[in-house]
Each structure stands twice: as structure tokens, then as C-alpha cells.
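Q: got a predicted model here, sequence first, then my questions.
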Amino acid sequence: MVGVAQFDRHDVLLSSARTFAEHGFEACSVNRLVDATGLQRGSLYGAFGSKAGLFREAFKVATETSADRGLVTDLLIVALRERAATDPLVAEISKRTVAAMEAQPFSVADQVYSRLLQRAGLTS
């Protein structure tokens, strides 16, 4: 049926979240997102409006449902570096994510620093 989503929204958002986390927002092309999600460009735009809209929803879903703390930390880093200053919704999700991370045994700064070292291959 035309106009009915034929994909699992949650799976698409988590695939997108992993792609944004790996490449960053600016370096993540729509073609890369198409490859990662298996959706066509038109379906991505139809469902999420824009790459920015997809990032917002992927970031929100990952922070609310993912048990992968590395993914959440990577997305927070991308959000803070590339989106939060100009996107109030991303800023709000970032604030909630930081608040949730503060409940962890290590400070948010330590978690982010540790993740940056890990991503750079400087720790195991």
C-alpha cells in the first residue's frame, strides 16, 4: 500500500544512530544512511523530514532504549560538537543524556574522555 511505512522504525533509528556515532553528523552523508538502513532516500526524507530530523530521533531513541553506553556516549559527543549549539531539541536531549550519565559511577567528563581515548585506539 502506498504511503504506509514498510520498515521497523526502531531498527532504522538504531542503525542511523550507529552510523551517526561512527561518522559524526556532518561527515555522515544521506547515501551512507541509505546504505546503513536499507531504506531509499525518499523513504528517509518522508519518514524523518531531513537528516537533522533523523539525527534528533535517532539520538532520542538511542538514549532512551539502548543498553550500549558507548553508542550513547558517541552520540552525545556528536551532538555536543555538531548540533546542540544550533538545534534546541538536540540540546534538550543532550541535557537529559548528561543527567542520566551523572547517575553512573564515573563523572560525565570521565565517561566522555574514556570513550574518546577508546575511539582513538589509545585504550583497550
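A: Sure, I can see it.
Q: drop to CA atoms for contacts and neighbour counts, all remaining ones
A: Fine.
Q: near residue 55, how many other residues are there?
A: By the criterion of other CA atoms under 10 Å, residue 55 has 24 neighbours.
Q: burial measure for residue 114, as a count.
A: Other residues lying near residue 114 total 16 when counted by other CA under 10 Å.
Q: so which bits of the helix or strand hosting residue 13 are buried?
A: Taking DSSP states H and E as the criterion, residue 13 maps to helix 9-23. Judged by neighbour count using 16 or more other CA atoms under 10 Å, the buried positions of helix 9-23 are 12-22.
Q: again with stretch 56-71
A: Buried, per 16+ other CA under 10 Å, within stretch 56-71: 56-63, 70-71.
Q: those in helices, which ones?
A: Counting by DSSP state H, the part of those found in helices is 56-63, 70-71.
Q: would you map the helices across this protein?
A: Under the criterion DSSP H, the chain contains helices at 9-23, 30-37, 41-48, 51-65, 69-78, 88-101, 108-119.
Q: tell me which other helices or strands the last one touches.
A: If I follow you right, that is helix 108-119. Under the contact criterion of 3 or more CA pairs under 8 Å, 6 or more residues apart in numbering; DSSP states H and E, helix 108-119 touches helix 69-78.
Q: got another one to weigh against that:
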Amino acid sequence: MADPDAAAAGARLPDVLRFLTELIAWIAAPWALARHSLLLSAAALLLLIGLPTVLATPGDKKQVIVAVPGQVTIALVLLQAVAAVAASWALWPAWAATAVTLLAAACLVAEQPRWRRLTSTRR
């Protein structure tokens, strides 16, 4: 018999990995861009936090402000991962940037079932 607590924890793992990747992107990307322009830094915050807040695929979030297809939600996750990795390599020592890169890679692998669900034509 399967352990329901273990199954629930396994179902949450992609969410945890995605949140950690997003959090690093929210911190590191504006920080890295602030060296060049405060306007770019503010724009990064608006893009990385604002877009996923406003745009959502129906059925993926409880509250959808602006409905978008699943491919847009996937693109937003990819944007967060790329921002986290690129900014970490620009700002932090190699060991920290490597850890962020591995986290982002684990997030993208763990996201695959969600992405299949987001791109399926059955809803």
C-alpha cells in the first residue's frame, strides 16, 4: 500500500523547486541588473513577479486574472530559471552559481508532468 503522506510530499516537490528557483530569480536578477541600471532592475522585478501573478493557465491556479495557454505558463517558468541561473553566475562565486544551476535543472525536470498537463488538449 502506498504511503499517502509520501505521495503528497512527492507532488509538492516540483512546487518547492519552482518556488526556490523563482525566489532566486526575484533576488538575483534585479541585483545583477542594478549594477547597470535601476530602471532595468525594476523592469526585471515587474517581469519576474508581475507576469506570473497576472498571467495563468486555467486549471493550473485557483485564481486566474488573465487566462493564457499552457505554453505561456511554461515560458514563464523557463524565464525564471534562466534569470536565476544567469544572474547567479554574474553575481556569486562558482560554487553558489553551480548550486543554483543544479536547482534550476532539477526544477525543470520535476516540472515535466505539469508541463504535459499544461499542453494537453484535454481540459
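A: Sure, I can see it. Since we're looking at a predicted model, the values are computed, not measured.
Q: got a TM-score for the pair?
A: Overlay of the two chains. TM-score (TM-score structural alignment, normalised by the length of structure 2): 0.29; 64 aligned residues with a CA RMSD of 5.0 Å.
Q: can you tell me which of the buried residues of helix 9-23 of structure 1 is nearest residue 92 of structure 1?
A: Taking CA to CA as the measure, residue 92 of structure 1 lies nearest residue 17 of the buried residues of helix 9-23 of structure 1, at 17.0 Å.
Q: the closest one contacts residue 63, correct?
A: No: the pair residue 17 of structure 1 / residue 63 is not scored as a contact, 9.7 Å apart, by CA atoms under 8 Å.
Q: so who does the residue nearest to the spatial centre of structure 2 touch?
A: The residue lying closest to the centre of structure 2 (CA atoms, centre = their mean) is residue 77, at 3.9 Å. Shown in contact with residue 77 of structure 2 (CA atoms under 8 Å, 6 or more residues apart in numbering): residue 18.
Q: relative to the whole chain's centre, how far out is the one helix or strand it maps to?
A: According to DSSP H and E, residue 77 of structure 2 maps onto helix 70-91. Distance, stretch centre to chain centre, for helix 70-91 of structure 2: 6 Å (CA atoms, centre = their mean, to the nearest Å).
Q: could you do stretch 100-114 of structure 2 as well?
A: Taking mean C-alpha positions (CA atoms, centre = their mean), stretch 100-114 of structure 2 and its chain are 9 Å apart.
Q: which of the residues in that stretch are buried?
A: For stretch 100-114 of structure 2, a neighbour-count test (16+ other CA under 10 Å) marks 100-101, 103-108, 110-111 as buried.
Q: picking up where we left off before, tell me the one of the buried residues of helix 9-23 of structure 1 nearest residue 96 of structure 1?
A: Sorting those by how near they are to residue 96 of structure 1, with CA to CA, puts residue 17 at the top with 16.8 Å.
Q: tell me who's in contact with the closest one.
A: Residues in contact with residue 17 of structure 1 (CA under 8 Å, 6+ apart) are 55, 58-59, 62, 71, 75.
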